[in-house]
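[1] Turn this into a structure:
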Amino acid sequence: MDVPDLLRRAAALIPADARSDAGLSADDVQEYLSYEEWEVALSILEDFDGVQWQTIQYWDLLIAAAQQMWLDRDVAWFQWRRSETLHGLIRADLQLVAPDAGGRRLPVPSNGQLRPLWSLGRPTAEGSADLHIAFIWVESAPEIPPGGYGPIRLLPLTPLHWRRLKPGDVITMYEQRPVAGTATIAQVQLPRSTTG
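    From the prediction side, this is the model:
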């Protein structure tokens, strides 16, 4: 299947009333495809947010199109979004501890490669922090500098432990013994299969 076919199939999965962050619809995707503006059509398709209607098939079509177009960063992003469709969406605002206070000395990269430990606020029976791993994707920036602040998305390895979180909750990030940062939960959206 070629790129235009993949993108047309993805556009066909968009509900009629769904709009991208820029207010565009599936019809706009089809229009750009008629002009052979594949990258524009792909960028519109990725701009639809949420996990309530997006399916694994939708993301697989975008992944396949991005692979054929040699857009490696888009492939990684679509794979991330595919995982959110399966496991849920968690957004937070991360404040890193300053390096001179024991925080990390390197920036947090935006590409979902960093996977620190997180304390979700419940201690174990022994009284120590109950730690869970989650990957970080930095939103709207190439990275978060040491001691910096920025919006992130989290992709937990054990999603069930994270489902009790709600906006306003504060979780703690660890990479070693001292605290590396804190994140305030901004949004939690459960996957479609768990919301009934």
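
[2] Please make it C-alpha for all contacts and neighbour counts, starting now.
    Fine.

[3] can you give me the strands for this protein?
    Ranges of strands within the chain are 89-96, 108-109, 117-123, 129-138, 143-144, 149-156, 170-174, 179-189, based on DSSP state E.

[4] for comparison, sequence B:
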Amino acid sequence: MDVPDLLDRAATMVAANAADEAGARVAEVREYLQHHEWEIALDLLADLDEWPAGAEWWDLLAEAADLMRLSDTAAWCRWRHWESIHGIIRAELTLVPAADGGRRTPIPGQGVLRPLWHIGQYMPEGHPDLRVARIWVESAPELAPGATGPIRLAPMAPVAWRGLRPAQTITMHEGTPVRGTATITEVSGPR
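    Modelled structure (predicted):
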């Protein structure tokens, strides 16, 4: 399929009343498609968060982004594909400042870093049972050392993370020391 066909197919899967934060609806997506404004149409579709988008829908958007060579958008759509299957975990992460033993480099924004997390579970011997999860920094290309910002987490073993609750605090580790503290803001199951 070519880009217009992929985006048109994705648009037909969305409820007519679905809208993004700015109020844009599927009818506007169709207008942009008619005018060959494919990147704008793709962005509008990817911003329609308030409907139960499934993995197939995110695959269509990722394929369209790949065909347009929009690697950042394709990465986001693949992330959302994963979330549609495994659920969403969002948190507010505060990194330890570099002067206090924290990271000296920023956390890259697009799910590259896979640190260890203490999510409240312990091994039989009594030490923390650390778990791996990728980080997606929201609304920024990276999170600077010592900074605070919203993130999304993609655990390597999602089932082990199902007990998380909003307002729960978890810690990020890279080696032995704590590198950051995150407060869970949202936990939702697969769509």
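
[5] And the TM-score between them?
    After superposition, the two chains reach a TM-score of 0.97 (TM-score structural alignment, normalised by the length of structure 2), with 191 aligned residues with a Cα RMSD of 1.1 Å.

[6] Compile the strands of structure 1 into a markdown table and extend it with columns for distance to Arg81 of structure 1.
    Below are those laid out as a markdown table (distance: least, Cα to Cα, whole Å):
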| stretch | distance to Arg81 of structure 1 |
| --- | --- |
| strand 89-96 | 9 |
| strand 108-109 | 17 |
| strand 117-123 | 21 |
| strand 129-138 | 11 |
| strand 143-144 | 19 |
| strand 149-156 | 10 |
| strand 170-174 | 22 |
| strand 179-189 | 13 |
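
[7] now for the ones you listed, which one comes closest to Trp59 of structure 1?
    Minimum separation from Trp59 of structure 1 across the strands of structure 1 (Cα to Cα) falls at strand 89-96, 14.6 Å.

[8] Give the buried residues for that closest one.
    With burial defined by 16 or more other Cα atoms under 10 Å, the residues of strand 89-96 of structure 1 counted as buried are Leu89, Ile90, Arg91, Ala92, Asp93, Leu94, Gln95, Leu96.

[9] just stretch 174-192 of structure 1 next, same as before
    Buried-residue list, stretch 174-192 of structure 1, by 16+ other Cα under 10 Å: 174, 179-192.

[10] check contacts around Trp58 of structure 2.
    By Cα atoms under 8 Å, 6 or more residues apart in numbering, the contact set of Trp58 of structure 2 is Cys77, Arg78, Arg80, His81.

[11] How many residues are close by the last one?
    This points to His81 of structure 2. 22 (other Cα atoms under 10 Å).

[12] Please report how far it lies from Asp72 of structure 2.
    As judged by Cα to Cα, to the nearest Å, His81 of structure 2 and Asp72 of structure 2 stand 14 Å apart.

[13] okay, which residue of structure 2 is out on the far edge from center?
    Here the centre of structure 2 is the reference, and by Cα atoms, centre = their mean the most remote residue is Glu125, at 33.6 Å.

[14] Apart from its chain neighbours, what residue comes closest to the residue most central in space within structure 2?
    Per Cα atoms, centre = their mean, the C-alpha nearest to the average position across structure 2 is that of Arg152, at 4.7 Å. Leaving out its chain neighbours, the residue that sits closest to Arg152 of structure 2 by Cα to Cα, 6 or more residues apart in numbering is Arg90, at 4.4 Å.
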